[in-house]
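Enquirer: Sequence first, predicted model second:
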Amino acid sequence: MKKIILIASCAIALLARENPFVPDDINVTTLDSTNVSENAPKLDRVIAKFPSDARELVSATFSYKSIDGSIKQKIVDINASFDWHDDIIISSQSPVTTQATPALDVSVTTTDEQTKQAVAKQAAPKPLSVPPKIEPPLKSVSFMDFIKFDIFNSKIEIISSDEMIRNFIINKPDKIVMDFSRSSDFTTKTIKIDKGPLKKATIGAHKGYYRVVLFLDGNYHYAIRQSGNGYTLTLR
């Protein structure tokens, strides 16, 4: 019995591997390991749209995944007004480094004449500022011979000699109603515009006045003031 046990022990010792944790075929199984998880696609740009009642960006909250896999938040204060028509774009870029412009050194490398020219150039008066260009309207619409609308991005010039009696705003859909004093009779007309904040305008005659209804593309605050040729309607 002792001989049998001795023979079996020798056979096991001959068949056993030196390191049981190494694979049988190291050419087939890789030993590489990593704790790096698969990343989401690289950020290019994200475009955000806002509803028509948005006027100011207070802050932006980013939810991000940290290196340990937990979800955290980063809040960025903004506190800035913006046009809700615009796209808000989130993109990634490398930090921009700026280099200071070297100062002009005339003490050694320039002649006296060059020095005088450089000093004279620096002391020369700045040219007068160019007057701002007059912004042309996006579209102009006239109705008969007594009222005209010049449409801009954030205002509408109402050119008319008729007195405005009243004005008010109605929501859903968003529209501004204005009544002008005039005794006239004409068929109600709707004019498609689709420029700036104005989608269309409807004009109809009533007893002693006519009504203008301006259909807007969103929710606005408005203000109306008299101007040289009539009234200026400002939207914000």
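Expert: Received it, and whenever you're ready, just let me know what you need. Quick caveat: nothing in here was measured; it's all calculated off a predicted structure.
Enquirer: all contacts plus neighbour counts: C-alpha atoms, from now on.
Expert: Will do.
Enquirer: What's the local residue count around residue 209?
Expert: Counted by other CA atoms under 10 Å, the residues lying close to residue 209 total 18.
Enquirer: Identify the residues contacting it.
Expert: By CA atoms under 8 Å, 6 or more residues apart in numbering, the contact set of residue 209 is 179, 180, 181, 182, 183, 184.
Enquirer: same thing but 7 Å
Expert: Residues near residue 209 by CA atoms under 7 Å, 6 or more residues apart in numbering: 179, 180, 181, 182, 183.
Enquirer: Please produce JSON lines containing these, extended by distance to residue 165, secondary structure and neighbour count.
Expert: Shown next, in JSON lines, are the contacts of residue 209 (distance: CA to CA, whole Å; DSSP: H, G, I helix; E, B strand; the rest coil; neighbours: other CA atoms under 10 Å):
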{"residue": "179", "distance to residue 165": "5", "secondary structure": "strand", "neighbour count": "22"}
{"residue": "180", "distance to residue 165": "5", "secondary structure": "strand", "neighbour count": "21"}
{"residue": "181", "distance to residue 165": "6", "secondary structure": "strand", "neighbour count": "17"}
{"residue": "182", "distance to residue 165": "10", "secondary structure": "coil", "neighbour count": "17"}
{"residue": "183", "distance to residue 165": "13", "secondary structure": "coil", "neighbour count": "11"}
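Enquirer: Pasting the second one now:
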Amino acid sequence: MIKVLIIFTLLFLTLNARENPFFPLEGEKDIVLTTNEDTSKAPLKKVSISVPNQARILQKVTIEYKNLDGSIDRKSISLDNSIDWHLPIFISQDSLQTENKTKNEAEKKSKVEPVINKKPEIKIAKPIKTQAVCNDNVILEYLSILVSGKTLKLSTKHEAIRNFLLADPHRIVIDFNSDAEVKNYVRKDIDSIFKEIRVGNHDKFYRVVVELDGHYKYRFRKISEGYLIELK
């Protein structure tokens, strides 16, 4: 009887029972815990995000996502690319499918429709006219303003005595030395980043105010015809 008790005691001491059998053993880290939360969401197709008008370089993109167990993680990709803040930035998982669908439709169409030889169409390119912003004859006598992209050309024989930048709204101010009286002029709704241009007469100088559609750095330099403003 004593031998039986000793054997039973030794067997009891060698048992390695866990306090909670519903959790994995220590070291079993490859078992992913799941949650009963409903993860059935609409599939991602395409979303866009706009950046403020001061943005110029995209440094990093970070996405935040939810795992099967309900935990939240983040993943980032480092970038160093210039951007145009006028255009949105897109996030999409549907572009490859759309591309393949378009390719398949094009292949089907080419098989069904016969190829008809057509005479080549000759298109005559129209000359691009560069029109001065200021149309008033009095102003054109002293100043001509030409807009091209991010560049604004001020053609004048008068000397610029100062130039500076003002905020809210962002606008560039240039003063030109002149004893002659210049007629006031305002040009609005310009289809460019130069939203409005104003010319006003002052004592012994006239002022040109160029209102911008956002935040920019600018370079002001002398050229043979006058002055050039380049936005960055």
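Expert: Now that the structure is in, tell me what you want to look at. Note that the structure is a prediction, hence the values are computed from the model and not measured.
Enquirer: now, among the contacts of residue 209 of the first structure, which is nearest to residue 236 of the first structure?
Expert: Set against residue 236 of the first structure, the nearest of these by CA to CA is residue 179 (21.6 Å).
Enquirer: Pull the contacting residues for the aligned partner of residue 220 of the first structure in the second structure.
Expert: Matched by TM-score structural alignment, residue 220 of the first structure corresponds to residue 216 in the second structure. Going by CA under 7 Å, 6+ apart, residue 216 of the second structure touches 231, 232.
Enquirer: Tell me the secondary structure at residue 216 of the second structure.
Expert: coil (DSSP: H, G, I helix; E, B strand; the rest coil).
Enquirer: And the residue nearest the centre of the second structure?
Expert: For the second structure, the residue nearest the mean C-alpha position is residue 85 (3.9 Å; CA atoms, centre = their mean).
Enquirer: That residue falls within a strand, correct?
Expert: No. Going by three-state DSSP, the assignment for residue 85 of the second structure is coil, not a strand.
Enquirer: ok, now which ones touch it?
Expert: Residues in contact with residue 85 of the second structure, defined by CA under 7 Å, 6+ apart, are 51, 52, 53, 55, 56.
Enquirer: Tell me the one among those nearest to residue 160 of the second structure.
Expert: The closest of the contacts of residue 85 of the second structure to residue 160 of the second structure turns out to be residue 53 (CA to CA; 28.5 Å).
Enquirer: Quick check, that closest one in contact with residue 212.
Expert: No. Look at residue 53 of the second structure against residue 212 with CA atoms under 7 Å: they stay out of range, at 10.8 Å.
Enquirer: neighbour-wise, which of these two wins?
Expert: Using other CA under 10 Å as the criterion, residue 53 of the second structure and residue 212 rank with residue 212 on top: 19 against 13.
Enquirer: if I look at that one, how far off is residue 198 of the second structure?
Expert: 12 Å (CA to CA, to the nearest Å).
Enquirer: burial measure for the alignment partner in the first structure of residue 66 of the second structure, as a count.
Expert: Matched by TM-score structural alignment, residue 66 of the second structure corresponds to residue 65 in the first structure. The tally of other residues near residue 65 of the first structure (other CA under 10 Å) stands at 12.
Enquirer: try residue 55 of the first structure
Expert: A count of nearby residues for residue 55 of the first structure, using other CA under 10 Å, gives 15.
Enquirer: Burial check on residue 231 of the first structure, number of neighbours?
Expert: A total of 20 residues lie near residue 231 of the first structure under the criterion other CA under 10 Å.
Enquirer: List the contacts of it.
Expert: Contacts for residue 231 of the first structure (CA under 7 Å, 6+ apart) come out as 157, 158, 159, 224, 225.
Enquirer: shouldn't residue 82 of the first structure be in contact with residue 54?
Expert: No. Look at residue 82 of the first structure against residue 54 with CA under 7 Å: they stay out of range, at 8.2 Å.
Enquirer: Need the residues touching each of these two.
Expert: Counting by CA under 7 Å, 6+ apart, nothing touches both residue 82 of the first structure and residue 54.
Enquirer: just to revisit the earlier point, mapping the contacts of residue 85 of the second structure onto the first structure, which are still in contact?
Expert: Compared against the first structure with both residues aligned by TM-score structural alignment, their matches' CA atoms under 7 Å, the contacts of residue 85 of the second structure retain 51, 52, 53, 55, 56.
Enquirer: List just the nearest of the contacts of residue 231 of the first structure to residue 78 of the first structure.
Expert: residue 224 (30.4 Å).
Enquirer: And for that closest one, nearest residue in space, chain neighbours not counted?
Expert: residue 233 (4.6 Å; CA to CA, 6 or more residues apart in numbering).
Enquirer: what lines up against the one you found once you look at the second structure?
Expert: The alignment partner of residue 233 of the first structure in the second structure, by TM-score structural alignment, is residue 229.
Enquirer: What residues does that match make contact with?
Expert: Contacts for residue 229 of the second structure were tallied using CA under 7 Å, 6+ apart; they are 151, 152, 153, 218, 219, 220, 221.
Enquirer: among those residues, which are in strands?
Expert: The members of these that map onto strands under DSSP state E are 151, 152, 153, 218, 219, 220, 221.
Enquirer: from those, which would you call buried?
Expert: The neighbour-count test (16 or more other CA atoms under 10 Å) applied to those identifies 151, 152, 153, 220 as buried.
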